[in-house]
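Engineer: Need coordinates for the following:
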Amino acid sequence: MTPEGTLTSSVTENSMQSIGVALEELLVAAQKQECLTIGIYESAQLLNADPDSVVLCVLAADGDEADVALQIHFTLLQAFCRDSSITILRVSGLRRLRQLLADADDDNQRQDGDIHCILVTNPHADHCHLREVGTYCQESVDQWIPELVLQEH
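Structural biologist: As a prediction, the model looks like this:
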């Protein structure tokens, strides 16, 4: 690998880590503001009832999950979000995501629940890092749905 390739690789890796941290902080802040809807069924209900209240859709699954039903749900949610101009981000690192949401949730209700779909709601709230995550998604033109890997801490 050339020195330029090494530099580009490390810059990309650093920007991916910073976007991962931004997403984590966004999700924790939104959860504390009660601006998260968690779960595929719950998300589908909200998208059907009030799609204008959704500012970000996070679809979470690890690469080893080959559940056909989950992939069908993802396809339908992605199509609905695209039609409604809702930013979509696919995330792997369910373990980290579960830990993050459990730490931010005083009741720890989501320990074993469905976290495959998370909607950030309330476009009027001041969501920290929403613009940064949205910009990352818009700039990922080489991917139909931008992807991000959450790192264990």
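Engineer: hey, let's count contacts and neighbours off CA atoms from now on
Structural biologist: Fine.
Engineer: Can you point out the buried residues in stretch 127-134?
Structural biologist: The neighbour-count check on stretch 127-134 (16 or more other CA atoms under 10 Å) flags His127, Cys128, His129, Leu130, Val133, Gly134 as buried.
Engineer: Let's compare: structure for the following, please.
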Amino acid sequence: MTLEENSGENTSERMESVAQALEEVLSAALPQGCITVGVYEAAKSLNADSDNVVLCVLASDDSDKHDVALQIHFTLIRAFCCDNHIDIVHVANMRRLAELVGGAKAGGEPLDLHCVLVTNPQMSSWKSSALGMLQRFCRDSRRWDQWVPLVHLPER
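Structural biologist: Got it, this is the predicted structure:
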């Protein structure tokens, strides 16, 4: 039995709501400065203050499957997040992710969107129903041995 069969929800409806929740979380965190973008930047942030990280988004396209260095980074990040009880999702639509978090640095150089961390702001306790939905989705996925569930961000 799969997670979707057990939850009693229509799979496509559930995945749409999870994708919307992820979009909401990223959109709310970005203006608050609660987003860390890039594999190396994420590794530094995880090393410095992993207790503040509430979500890790790993992203790749089909062309990234053969990038051995990236796959090693993903393995290490996944292991660290699992050891530190940080929820992780995988996104296969990097173009949509770029639209959500901004696809370029100030000089026009593209961002490394392979890893995006969402952190709590320092000033207040940031809670949202979208984040709660993502956390429940990750918890339910782990219960069915899907440690890094795939979320399909729809094109807009």
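Engineer: Can you calculate the TM-score here?
Structural biologist: The TM-score (TM-score structural alignment, normalised by the length of structure 1) is 0.84; 144 aligned residues with a CA RMSD of 2.4 Å.
Engineer: quick one on the thing from earlier: quick check, nearest of the buried residues of stretch 127-134 of structure 1 to Phe80 of structure 1?
Structural biologist: Gly134 (17.5 Å; CA to CA).
Engineer: after superposition, how close is the longest helix along structure 2 to structure 1?
Structural biologist: What stands out as the longest helix in structure 2, according to DSSP state H, is helix 11-29. Once fitted to structure 1, helix 11-29 of structure 2 is off its aligned match by 0.7 Å on average (mean CA distance after the TM-score superposition for structure 1).
Engineer: Contacts for that helix, please.
Structural biologist: 4-5, 35, 100-101, 118-119, 128, 130-131, 133-134, 137, 151-154 (CA atoms under 8 Å, 6 or more residues apart in numbering).
Engineer: Need the buried ones from those residues selected in PyMOL.
Structural biologist: PyMOL command restricting the contacts of helix 11-29 of structure 2 to the buried ones, with burial defined by 16+ other CA under 10 Å:
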select buried, resi 4+35+101+118+119+130+131+133+134+137+151+152+153
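Engineer: Now name the helix or strand holding the most centrally placed residue in structure 2.
Structural biologist: Geometric centre of structure 2, nearest residue: Val57, 1.9 Å, by CA atoms, centre = their mean. Using DSSP states H and E, Val57 of structure 2 sits within strand 53-59.
Engineer: repeat for Leu77 of structure 1
Structural biologist: helix 68-83.
Engineer: and if you look at Thr36 of structure 2?
Structural biologist: Going by DSSP H and E, Thr36 of structure 2 is part of strand 35-37.
Engineer: Let me know the distance separating the counterpart of Ile115 of structure 1 in structure 2 from Leu55 of structure 2.
Structural biologist: When structure 2 is aligned by TM-score structural alignment, the residue opposite Ile115 of structure 1 is Leu113. Using CA to CA, to the nearest Å, Leu113 of structure 2 is found at 14 Å from Leu55 of structure 2.
Engineer: And for Glu13 of structure 2?
Structural biologist: From Glu13 of structure 2 to Leu55 of structure 2 the distance is 22 Å (CA to CA).
Engineer: No more questions from me, cheers.
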